[in-house]
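Undergrad: I would like to see how this sequence folds:
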Amino acid sequence: MPLRLVAIALDCPDPLALAAFYQQATGLALHPKSDADFAGLTGEHGLSLGFQRVDGYRAPSWPDQIVPQQLHVCFKVDEDLGEAEARLRELGAGKPDHQPHGDKARVLTDPAGHPFCVIAR
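TA: Sure thing, here's the model as predicted:
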């Protein structure tokens, strides 16, 4: 029987703050047992997104690999990529200068520095 993915967890310095960013970005619900050491969002189809505190956390330095990206998540959006980017940047996302996908996707970084893509449906 194949494995079924149920959770993805990201290291970060402030789990509740990073959970708040992704909660606002995705609309997923905050898990009621979230705290300062581990916060989670309840995802669709049983997939959860978690955020765990790491002392001495070092943000990825994408696109170079001085500090590896550690994880890369992609999200599809129904809205125009420019609108999605503007909304996410308002929430605290950054935008690296290096954009390897042209008009097909945007690479952004969450407030803890993890790169992620938004892709038009």
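Undergrad: from here on, contacts and neighbour counts on C-alpha atoms
TA: Will do.
Undergrad: hey, where'd the strands end up in the protein?
TA: 7-12, 29-30, 38-42, 48-53, 73-77, 105-109, 115-120 (DSSP state E).
Undergrad: could you dump those strands into a markdown table with distance to residue 91 added?
TA: Below are those laid out as a markdown table (distance: least, CA to CA, whole Å):
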| stretch | distance to residue 91 |
| --- | --- |
| strand 7-12 | 17 |
| strand 29-30 | 16 |
| strand 38-42 | 17 |
| strand 48-53 | 17 |
| strand 73-77 | 16 |
| strand 105-109 | 11 |
| strand 115-120 | 14 |
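Undergrad: as CSV, these with distance to residue 21 and mean neighbour count would be great.
TA: Formatted as CSV, the strands of the chain follow (distance: least, CA to CA, whole Å; neighbours: other CA atoms under 10 Å):
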stretch, distance to residue 21, mean neighbour count
strand 7-12, 12, 18
strand 29-30, 11, 18
strand 38-42, 11, 23
strand 48-53, 11, 21
strand 73-77, 14, 13
strand 105-109, 11, 22
strand 115-120, 13, 20
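Undergrad: please give the structure of this sequence too, so both can be compared:
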Amino acid sequence: MPLQMKLVAVTLDCPDPLALAAFYQQATGLELHPKSDADFAGLNGEYGLFIGFQRVDDYRAPSWPDQIVPQQLHICFKIEGALHEAEARLLEMGAGKPDHQPHGDKARVLTDSAGHPFCISTR
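TA: Predicted coordinates:
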């Protein structure tokens, strides 16, 4: 019988926790945790899921798609509406768009302000 485990938090390493929290807050509409500070910030997600951002000295951004600096983590988001509209809005907010796009018209791989790759999809 498997353990009864519930995912309650995901934490990303980054150089500036408040800036990365602000990026994801603007992208998702999640609420900033009231005890967020320059060393650790977080967003309160749906169903009790917490997304944390912790300061790491000498942080090195992932170099996706090559693995010279591994991606460490990959987050996927389901979006409402047109994929190209969500992509354009995220790019305006400071997301990056790698040249390599392995999913064609089904999804987009973008990078957050700390270089972590993430996908957006309508599925």
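Undergrad: overlay them and tell me the TM-score.
TA: Here the TM-score for the pair of chains, by TM-score structural alignment, normalised by the length of the first structure, is 0.99; 121 aligned residues with a CA RMSD of 0.6 Å.
Undergrad: returning to that earlier point: which among the strands of the first structure is found nearest to residue 60 of the first structure?
TA: Nearest of the strands of the first structure to residue 60 of the first structure, taken as CA to CA: strand 115-120 at 7.8 Å.
Undergrad: the closest one packs against which elements?
TA: Other helices and strands packing on strand 115-120 of the first structure, by 3 or more CA pairs under 8 Å, 6 or more residues apart in numbering; DSSP states H and E, are strand 73-77, helix 81-91, strand 105-109.
Undergrad: could those go into a markdown table alongside distance to residue 22 of the first structure?
TA: Listed next are these as a markdown table, based on distance: least, CA to CA, whole Å:
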| stretch | distance to residue 22 of the first structure |
| --- | --- |
| strand 73-77 | 11 |
| helix 81-91 | 9 |
| strand 105-109 | 11 |
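Undergrad: closest to residue 42 of the first structure out of these?
TA: Here strand 73-77 is closest among these (CA to CA), at 15.7 Å.
Undergrad: after superposing, tell me the mean distance of the closest one to the second structure.
TA: Here strand 73-77 of the first structure, set against the second structure after superposition, deviates by a mean of 0.2 Å using mean CA distance after the TM-score superposition for the first structure.
Undergrad: so that strand corresponds to what in the second structure?
TA: Counting by TM-score structural alignment, strand 73-77 of the first structure lines up with residues 75-79 of the second structure.
Undergrad: circling back to that earlier point, so which of the helices and strands packed on strand 115-120 of the first structure gets nearest residue 18 of the first structure?
TA: Closest among those, using CA to CA: helix 81-91, at 10.6 Å.
Undergrad: mean per-residue distance, the closest one versus the second structure.
TA: Looks like 0.5 Å for helix 81-91 of the first structure (mean CA distance after the TM-score superposition for the first structure).
Undergrad: wait, what's in contact with the nearest residue to residue 82 of the second structure once chain neighbours are set aside?
TA: The spatially closest residue to residue 82 of the second structure, leaving aside those adjacent along the chain, is residue 122, at 7.6 Å (CA to CA, 6 or more residues apart in numbering). Listed by CA atoms under 8 Å, 6 or more residues apart in numbering, the contact partners of residue 122 of the second structure are 78, 79, 80, 81, 82, 83, 106, 107.
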